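> Sequence and computational prediction follow.
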Amino acid sequence: MEPAGGTTGAAATAAATAAAAGTVAATAGKPPPPSSGPDRGALRRTGLLVTLLLGGLTATPPLAMDMYLPSLPEVTGSLHAPATTVQLTLTACLAGMALGQLVVGPMSDRWGRRRPLLAGLAVYIVATALCALAPTVEFLIAFRLLQGLAGAAGIVIARAVVRDLYDGVAMARFFSTLMLISGVAPIVAPLIGGQILRVTDWRGVFVLLIFLGLALTALVWWRLPETLAPAERHKGGVGEALRAMRGLLADRVFTGYTLAGGFAFAALFAYISASPFVIQEIYGASPQTFSLLFGVNSIGLVIAGQINGKVLVGRVGLDRVLATGLTIITLAAVALLLMATGTFGEVGLWPMAAGLFVLMTAMGITLPNTQALALMRVRHAAGSASALLGTSTFLIGAIASPLVGIAGEDTAVPMAVVQLAAVLVAVACFVALCRPWTTRAAENLGEER
């Protein structure tokens, strides 16, 4: 089956990252309060506007990925390209988001939040327009890479702005609300994309994304002031950022949680990469049915994430919830592989959809906690740590994308194999590097746990 390497990945990760940061705030103690600047107090008082604006920033890359998913089979015909090549349009965007976070995170620590964000949005709009005009699949791949690079600014800087404005319980509450908003993206984006295909072709998706980007840029320009005071900025440039990242990677536990989250995301990304072809080509569903199933799965992930942040982590503990999530994902991946190989006989759409729903929902209690536990290791250089987490997650997901197309378009076996292999590696990283049975309580921020 030849996939389309797209993402709830992106969407799910946006939601999961928000949940992760919220969990950190709720369980890791209070970080040092940010120094107050002339704009921070006023910005805090406009809570709804700030929430909607930052939610829009974190949702922009998922919208760019997920709104495009229903049109993938159409792109193969329009640009006369095989599915294995068309899937690279999504892999390129994902890789761009990975690399972009690695660059923009340290940039925002050095030059402030506002200028890199506006520059990223401007490039994002131009890249999206070029995608709409792409004459060949090769041009579309290149433009999608640029779109991902620019769109990464919204993910990284939105998290950094929240860190600038809030701490403690206030930050936890803000992130819980932000997750609900950013989590809407993977639900509505495929639905919108499917409806666009009723009235126009796949290029119309990018036209709508242009207008959304313009609206978001206008709101940032008029309503989002600088939140990082000059005195708080890092002056060391690239060298300091690289040293900070090297120190983070030397932390065995941080690296373990980062890799566990990255490979869990790869299992999720394998589903998203393959799902347009599995659901529409193998099981004969319409783009609208695919969009509906995609949205239902995303709702499961968002609800699980809310239960995780509001109930489970406080009563059960992050490591135990994470272990439970990885176990459920493993069992779901085994069931999907057995169905794909015909062990249970020929199965229809709905048993396969049920297995995918369980896998997606379990991601809601897995991805947030891997990132929360990793971020709890960090006292300083939060921007660089956030960028490193995002980059590793997206890169591992991008590597998984081509693997699900190995056996062609008429089988779901590669998707199931990649999912199971990825989650088994995630479990191995969790057990071998994080060693949760040796850790102290999660509240001991930054200590060897």
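Perfect, I can see it now. Here the structure is a predicted model, which means the values were calculated and not measured. Numbering: from 1, shown residues only.

> drop to CA atoms for contacts and neighbour counts, all remaining ones
Will do.

> Going along the chain, name the strands of the chain.
Residue ranges of strands cannot be listed for the chain, since DSSP state E assigns none.

> Contacts only, for the closest residue to Ala333 other than its chain neighbours.
Nearest non-adjacent residue to Ala333, counting by CA to CA, 6 or more residues apart in numbering: Leu420, 5.1 Å away. Contact partners of Leu420, counting by CA atoms under 8 Å, 6 or more residues apart in numbering, are 267, 330, 333-334, 337.

> want to compare, so here's the second one:
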Amino acid sequence: MKQKQQAITILILGSLSTISPFSIDMYLPGFPAIAKDLSTSIANVQLSLTSYFIGIAGGQLLYGPLLDKFGRKLPLYTGLAVYIIASLACALTASVESLITMRLFQALGGCAGMVAAQTLVRDLFPVQRTANVFSWMTLVVAVSPMIAPTVGGFITTSFGWHAVFITLALVALVILLLSYFVLEDGRKGDKTMSLKPKPVINNFISVIKEKQFLIYCVTGGLATSAPFAYIAGSSDVFINFYHTTEQEYGWIFAIIGGVMIGCTQLNHILLRRFKSEQVVNGALIFQTIVGIVLITGTFFNWWDKIGLIAMIALFVSPNGVINANTTALSLAPFVKNAGSAASLVGALRMTMGGITTALVSAFHNGTPTPMVIIMFMTVIGGLIVLKTGKIIIKYRAKDRTEESVII
């Protein structure tokens, strides 16, 4: 694949991965207008966000087997078509119940892009290059939470909240056309695969039994839950505890997001000297050290607003690097079951992220302490899984060697 074609391919794959982040963030500024038009509360409108998260987590498990059986393109086209129809239905909805339902279908369609993009990276690029490719895709994806609320706010103010969902449908249509006319097909489907529940479950189990997948999938899922904890708690911490304005909070969100985006691109430099396994290990150790300082300073009230912003930015800065490398390492062992593996990676991360946000809410006490502790615990959990998994593999390999010598 030529360099120009590679760049176009990565851009399209990154765009496929941004469909769900845009769908989550772009309509947030319209919550008050939606609640007013549908004669309901903002709390009820927030349930449409919950239904979207449920759809993402469950839908990714659905697309894995479909991508493996029918190839990459047909399930992708089907998912994007469902997304477009559901988006238009959201724009035409007359009740909050209908909005909640259509958002679920929107998620079920949109998450096809997330799973297909990861699977196609494994298909179209050599294994040794996948970590770099995921870093470039992360750059595209990471921009979306920074611009989506701003774009959504402008559209809502200028044209009304219905126009947000029409815009999302049009964007998805453009991505669908690019995928059809420009994007390569990837691995062909295995028609012999069964979609009956038992074989599908057995297929997922065979993926989970791959030790490298399990170690790096869980490690990445835990470690990359830290930003979910930050997103869940940061608005309350900065607006209510540090008394910043909504506009100031928007800048804080953008600054920390910008640090994550910038540091993600360091992965290209790191991979010239180190293996992906070494990069993940080093990044987690760095986060652990910063996390200890962050928690200690929070407990003893060392940080003012600027200090906490700086420490959080420093703490989450390696998350893009960890995400890119753990995803690449999780998918590396697979060719035949790459779709199922990619769907498990995505579903596990969304589930862990959802649990993390729930924990931040459950332990909320009006201070930054619950947020930073849970951020730290996700990273420690990831480091423990990584170290423990490597020890287990090492000793099992040693036992097998000794057995072969005895024989």
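Cool, the structure landed. Just so we're clear, the structure is a prediction, and the values are computed from it rather than from any experiment.

> Which one (most neighbours) among the contacts of Leu420 of the first structure?
Within the contacts of Leu420 of the first structure, Ala267 tops the neighbour count with 33 neighbours, counted by other CA atoms under 10 Å.

> The residue nearest to Ala333 of the first structure maps to what in the second structure?
Under the alignment defined by TM-score structural alignment, Leu420 of the first structure is paired with Phe376 of the second structure.

> That match and His364 of the second structure, how far apart?
Shown here: Phe376 of the second structure relative to His364 of the second structure, a distance of 16 Å by CA to CA, to the nearest Å.

> Tally up the residues packed near the closest residue in space to Gln195 of the first structure that isn't next to it in sequence, please.
By the measure of CA to CA, 6+ apart, the closest residue to Gln195 of the first structure outside its immediate chain neighbours is Gln288, 7.3 Å from it. By the criterion of other CA under 10 Å, Gln288 of the first structure has 19 neighbours.

> before we move on, what about Gly320 of the second structure?
24.

> quick one, what contacts it?
For Gly320 of the second structure, counting by CA under 8 Å, 6+ apart, the contacting residues are 135, 138, 260-261, 263-264.

> redo that, cut-off 6 Å
Gly320 of the second structure makes contact with Thr264, according to CA atoms under 6 Å, 6 or more residues apart in numbering.

> Against Leu69 of the first structure, how distant is the residue nearest to Gln195 of the first structure?
Distance, Gln288 of the first structure to Leu69 of the first structure, using CA to CA: 11 Å.

> can you tell me how far the residue nearest to Val162 of the first structure when sequence neighbours are not counted sits from Thr51 of the first structure?
Ranked by CA to CA, 6+ apart and with sequence neighbours excluded, the top spatial neighbour of Val162 of the first structure is Met171, at 7.1 Å. The spacing between Met171 of the first structure and Thr51 of the first structure, counted by CA to CA, is 11 Å.

> go on, Ile125 of the first structure?
Summarising the geometry, the distance separating Ile125 of the first structure from Thr51 of the first structure, computed by CA to CA, is 22 Å.

> try Val126 of the first structure
With the distance defined as CA to CA, Val126 of the first structure ends up 26 Å from Thr51 of the first structure.

> What residue in the first structure is paired with Pro145 of the second structure?
In the first structure, the residue paired with Pro145 of the second structure is Pro186, using TM-score structural alignment.

> I'd say its match and Ala11 touch.
Yes: in this structure Pro186 of the first structure lies within contact range of Ala11 using CA atoms under 6 Å: 5.1 Å.

> neighbour-wise, which of these two wins?
Neighbour tally, Pro186 of the first structure and Ala11, criterion other CA under 10 Å: the higher count belongs to Pro186, 32 against 28.

> Tell me how many other residues crowd the aligned partner of Leu270 of the second structure in the first structure.
Taking TM-score structural alignment, the alignment pairs Leu270 of the second structure with Leu312 from the first structure. Leu312 of the first structure sits with 17 neighbouring residues when counted by other CA under 10 Å.

> Give me the neighbour count for the residue nearest to Leu312 of the first structure when sequence neighbours are not counted.
Leaving aside its chain neighbours, Leu312 of the first structure sits nearest to Val321 (7.0 Å; criterion: CA to CA, 6+ apart). For Val321 of the first structure, the neighbour count with other CA under 10 Å is 18.

> now Pro368 of the second structure
The local packing count at Pro368 of the second structure equals 22, with neighbours defined by other CA under 10 Å.

> how near is Thr156 of the second structure to Ala148 of the second structure?
As it turns out, when the distance is counted by CA to CA, Thr156 of the second structure lies 12 Å from Ala148 of the second structure.
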